[in-house]
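Undergrad: The following comprises the amino acid sequence and a computationally predicted model.
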Amino acid sequence: MLLSTLLSRYGITPALAEDPTIKAVTADSRHVSPDSLFVAIRGQHHDGAKFIPLAITAGATAIVTMHDNHSPPIGEHWEGERKAIIIRVHNPAHFLAQAAAWVAAPLPEHIIAVTGTNGKSSTVDFLRQLWQLRGKTAASLGTLGVITQADTPPMPAMTTPDAVALASMLSTLQRSHVTHVALEASSHGLHQHRLDGLPLAAAGFSNLTRDHLDYHETIEAYRDAKLRLFRDLLPPGNVAVINADMDPDTYNALTQTARQCGHILRDIGINATTLRLLEAQPTPQGHIIRVALHGEPLPDITLPFPGRFQVDNALMAAALCWEEDAEAPAVLALLSQLRSVPGRCERVADLSNGAAAYVDYAHTPDALEHVLLSLRPHTRGKLHVIFGAGGDRDSGKRPLMGQIAAHIADRITITDDNPRSEDPATIRAAILAACPHAQEIGDRWAAIEDGLKRLGPGDILLIAGKGHETGQVIGSTTHPFDDRALTRSLAEKVSL
């Protein structure tokens, strides 16, 4: 793509003495190649402007950097015998996302983003499954990686990749004939403008509870980052799906934003008007739910997985799936064919005495509360839980999670999650302060083994915090660790 074309799309129409072809866009000077454009972004730890000389030496023919009041919008920069065109903009991160998408184009024709504290991974996975059941070639992208029935090369698992990686992933999917993509939109990704270049067809917002305050500092800033998806990224006239049962402040902000931006608003949940949940009856295998579409009751639907919160995620996926309301009943009828999502209230082991073990990714107070309350109706005996908390993350969550466990579970074991650079004992102590009757076993392997051995007939054990993860981060090292595989292996020995 010619540099003039790229700049024109962004709204800049300079008179360029030279008009180089841009073959790649990057914000990492180590990835600069000849005929590339380097975007200097100022982050939390590094200022990309310091790497401009390296980028030019490596072959960058154009540089985008932060606008200032002392330099012209367009200029030149020489590094030895190499010259690059300098473009100064007010928001380099926004420019990077737009340019990365344009250079990587074409992208899949139907892209939907889902944000929220909890439920993103399940919702995008359910949406992908629904599309596939309707005959679409689809993919989901996020914490669980890239999942698709198409033949694609391996791609990394990230909740929201950086803008260049995201554009590259989507371009790869398009070349593999994927037409429909559901992706997770994290608050970090939205705040850092990583999704700004995507042509979104719809967006969903599952819920908002305390998380990532180590980054956003306040719940208001956290909410505002997520609202960007609807305020700045979703085009007018497109579908916005929200959970009507979320906190009033977020719900009101979302509905107001949807009205102001001209979105087609759909809501789901007990208090919804579009897709109202009338009843969710737990069964040994999952739920039987009754819903009303625009006030009209529909036939009962069987969901083949436990977890009351998964009912909301499935309904949100359905509301994002249909394009015209006439399609809604057919889409909702497909919910009974959904499969559970790895590491999300996943039943991983059954013991010979009728006890069962579940693994869930719950690592926030709200998520832990929801999964425990969801498992309680399925429990004929006692409800056990094993969990910890991540290091180098919002420490205020720890006592809240302890309080929730003490209030709902019958037996609690506090163990290590991903302590990272923090002292694991200090993290455990913060949780134990709110649930002093809990047992403390720092070694997660030993905690799971002990938990399985203590299960009586009809008991349920929840192992929370890591879900699908296959590693445990201690210090700066990630050690192989898989809650799901370990629980299955230990359960076989315990059942002997």
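TA: Arrived safely, thanks for sending. Numbers count the residues shown, from 1 in each chain.

Undergrad: drop to CA atoms for contacts and neighbour counts, all remaining ones
TA: Noted.

Undergrad: quick one: the strands in the stretch 351-496 of the chain?
TA: Per DSSP state E, counting those that start in this stretch, the stretch 351-496 of the chain carries strands over the ranges 356-360, 383-387, 411-414, 439-440, 460-464, 471-474, 477-480.

Undergrad: most packed of the ones you listed?
TA: strand 460-464 (a mean of 27; mean count of other C-alpha atoms under 10 Å).

Undergrad: Report the inter-axis angle for that one versus strand 356-360.
TA: Following axes from the mean of the first three to the mean of the last three C-alpha atoms, to 10 degrees, one obtains 20 degrees for the angle between strand 460-464 and strand 356-360.

Undergrad: Return the list of helices and strands in contact with strand 460-464.
TA: With contacts taken as 3 or more C-alpha pairs under 8 Å, 6 or more residues apart in numbering; DSSP states H and E, strand 460-464 sits against strand 356-360, helix 365-375, strand 383-387, helix 444-453.

Undergrad: Residue 493: which of the strands of the stretch 351-496 of the chain is closest?
TA: Checking the strands of the stretch 351-496 of the chain against residue 493 by C-alpha to C-alpha gives strand 356-360 as the closest, at 13.8 Å.

Undergrad: For residue 68, which non-adjacent residue is spatially closest?
TA: Counting by C-alpha to C-alpha, 6 or more residues apart in numbering, residue 68 lies nearest to residue 88, which is 7.5 Å off, once chain neighbours are set aside.

Undergrad: Against that first model, consider the following:
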Amino acid sequence: MKRKIENLFRKYNVQGISCDSRNLKPGDAFFAIKGEKIDGNRFINEALKTAKIVFTGDSSWKGEKIFYIQDIRLAVAIAAEIIYPHLSVNLVAVTGTNGKTSVVSYIYQILKLLGQEAATIGTIGVNSTIKLEEKFLKELPQSLTTADPITFRKILNELAEKEVSNVIFEASSHGIAQRRLGEIKIKTAGFTSFSQDHLDYHKTMENYLEAKLQLFRENLEEGGEVVINSEILASSYGDGVKNFFAKHRIRYFGIGRNGNIKVKNINSSLTGSKVVFEYNKKEYTFTTNIIGSFQAVNLLIAAKMTANLGFDFDHIVEVLEKVTAVTGRLQRIGFVESEVQVFVDYAHTPDALEKSLWELRNIKAQQGGKLYVVFGCGGDRDPSKRELMGQVACKLADYVVVTDDNPRSENPQKIRLDVLKGAAGAEEIEGREFAIESTIAKLKKNDILLIAGKGHETYQIIGNRTVFFSDIEIAKQILLLKNK
């Protein structure tokens, strides 16, 4: 396929590529992608007015400058590789239902603390130890969990040209399944967690898991290692994952209570965690101000992945205590000395909500008080998880408030009612800001509140409008007024 595309690019002197007919420039090739909502084939005739040539996955199209390629999504990624050919020395990918953003950030911070150049691509955008042009950054989409293949290669190319030697990126199941990574090879990969999400797209958990595993089969370089949370291996999907690794001769390394790196003890409190683990018959201890035993495991996944790039493991452990939490991941709002504690977390799956509430419930047990939670579910996303999230919240929290998240095109009340099916006794409050404000007003000494679902996000999508909204900023303002 690559040779065919290269030959056509040379023949027609193609200088650029696009999947959006509105952004075509003279000299570009247009790739007609049939998506879930928009079919790019509808714009082929319009594209031909500007584009040098057109590629399509629909064989019914005929024309002198129209070329059929069966796997059109992979073709876009390969074309992007031709236009943007440069890559950094070390490429690292992290996949998983939850924890991708944290592990990517932790690897980046570890490398930076070790004096290395590094960059990240993911949910919270592009970060680099080497300054990138403002114009370049402004052109990028707001969220890049796994960017479209053209944007992805453009970023990789820019980072390589800036001589950033280590690039760590999030690999979402959508991005993997849609071949957005193309044929790039990664040095090492992380698999942080696996639980229900995105079934609106993948339909079944088996399909969802296959999308995750595809990353290791298609993009891990020969001899590369997968660093995996040992909870996955111990789950009902564990045997399938192990059989997959054996079949494809993929090396893997477990992190956790029963991992190759064996976590022996995690003592968590409001100020952070003390972690004891064993590796290569040697016991290690480190402290971190990052809250949550699951984040301690994520830190160790990041540590082993960094070691896989050739860095000394003992030196990596020495800098772990300096690694900080990612914005909106069990982030404390206010001060540890405050009478009430408020946390904002990105948890938007049943498993993530359960883990965050368990951590705060255990901390609450040390000091008394009640555990409150405010959360909602996104519209136009897997509706089957809504009732489950309601069940989790009511099982673990003392007081549950169900409100709005990003309703998108769905009726917000309908989404809340879906959650409430599993949340008997919960309070329903329309309007996220009012829900946060009224719940904080209820807090008494030693109470803990978790505001879950949006984390770092600074927007809310209502219908076709995107408005400014930040759980973090709203909670800060309300706590400021409460403490006056």
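TA: Received it, and whenever you're ready, just let me know what you need. Keep in mind that this is a model prediction, so the values were computed, not measured.

Undergrad: Please state their TM-score.
TA: Once superposed, chain against chain, the TM-score is 0.92 (TM-score structural alignment, normalised by the length of the second structure); 474 aligned residues with a C-alpha RMSD of 2.2 Å.

Undergrad: now the strands of the stretch 351-496 of the first structure as CSV including distance to residue 493 of the first structure?
TA: Shown next, in CSV, are those (distance: least, C-alpha to C-alpha, whole Å):
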stretch, distance to residue 493 of the first structure
strand 356-360, 14
strand 383-387, 19
strand 411-414, 20
strand 439-440, 23
strand 460-464, 16
strand 471-474, 23
strand 477-480, 21
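
Undergrad: Which among those strands is found nearest to residue 62 of the first structure?
TA: strand 477-480 (37.4 Å).

Undergrad: Give me the range in the second structure that that closest one lines up against.
TA: On the second structure, the counterpart of strand 477-480 of the first structure by TM-score structural alignment is residues 465-468.

Undergrad: Quick one, which of the helices and strands packed on strand 460-464 of the first structure gets closest to residue 222 of the first structure.
TA: helix 365-375 (15.3 Å).

Undergrad: That closest one aligns to what range in the second structure?
TA: Under the criterion TM-score structural alignment, helix 365-375 of the first structure matches residues 350-360.

Undergrad: what does stretch 159-178 of the first structure give?
TA: By TM-score structural alignment, stretch 159-178 of the first structure lines up with residues 145-164 in the second structure.

Undergrad: hang on, the earlier thing: what's the mean gap between the match of strand 477-480 of the first structure and the aligned bit of the first structure?
TA: Compared with the first structure after fitting, stretch 465-468 of the second structure has a mean deviation of 1.1 Å; criterion: mean C-alpha distance after the TM-score superposition for the first structure.

Undergrad: tell me, how many neighbours does the aligned residue in the second structure for the residue nearest to residue 68 of the first structure end up with?
TA: Taking TM-score structural alignment, the alignment pairs residue 88 of the first structure with residue 68 from the second structure. Around residue 68 of the second structure there are 15 other residues, counting by other C-alpha atoms under 10 Å.

Undergrad: you'd agree residue 68 of the second structure is up against residue 41?
TA: No - Residue 68 of the second structure lies out of contact with residue 41 (C-alpha atoms under 8 Å); the separation is 11.5 Å.

Undergrad: I'd like the distance between residue 428 of the second structure and residue 418 of the second structure.
TA: 11 Å (C-alpha to C-alpha, to the nearest Å).

Undergrad: Let me know the helix or strand that the residue nearest to residue 68 of the first structure is in.
TA: Per DSSP states H and E, residue 88 of the first structure falls inside strand 82-89.

Undergrad: list the contacts for the residue most central in space within the first structure?
TA: The first structure has residue 184 as the residue nearest its centroid, 3.9 Å off, counting by C-alpha atoms, centre = their mean. Contacts here follow C-alpha atoms under 8 Å, 6 or more residues apart in numbering; on that basis residue 184 of the first structure touches 113-115, 120-121, 124, 141-143, 159-160.

Undergrad: okay, the residues you listed in TSV with distance to residue 234 of the first structure next?
TA: As requested, the contacts of residue 184 of the first structure are exported to TSV (distance: C-alpha to C-alpha, whole Å):
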residue	distance to residue 234 of the first structure
113	9
114	11
115	12
120	17
121	20
124	17
141	18
142	19
143	22
159	19
160	17
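
Undergrad: Just tell me the aligned range of stretch 208-223 of the first structure in the second structure.
TA: Counting by TM-score structural alignment, stretch 208-223 of the first structure corresponds to residues 194-209.

Undergrad: check which helix or strand covers residue 263 of the second structure.
TA: strand 261-269.

Undergrad: downstream neighbour of that strand in the secondary structure list?
TA: strand 272-279.

Undergrad: so how far does that next one sit from its counterpart in the first structure?
TA: Mean deviation of strand 272-279 of the second structure relative to the first structure after superposition (mean C-alpha distance after the TM-score superposition for the first structure): 0.9 Å.

Undergrad: picking up where we left off before, and of the helices and strands packed on strand 460-464 of the first structure, who's closest to residue 16 of the first structure?
TA: Going by C-alpha to C-alpha, the one of those nearest residue 16 of the first structure is helix 365-375, 53.5 Å.

Undergrad: Touching the closest one from outside, list them.
TA: 118, 209-210, 306-309, 345, 360, 362, 383, 397, 400-401, 404-405, 408-409, 460, 462, 464.

Undergrad: of the residues you listed, buried ones?
TA: By neighbour count, with 16 or more other C-alpha atoms under 10 Å, the contacts of helix 365-375 of the first structure hold 118, 209-210, 306-309, 345, 360, 362, 383, 397, 400-401, 404-405, 408-409, 460, 462, 464 as buried.
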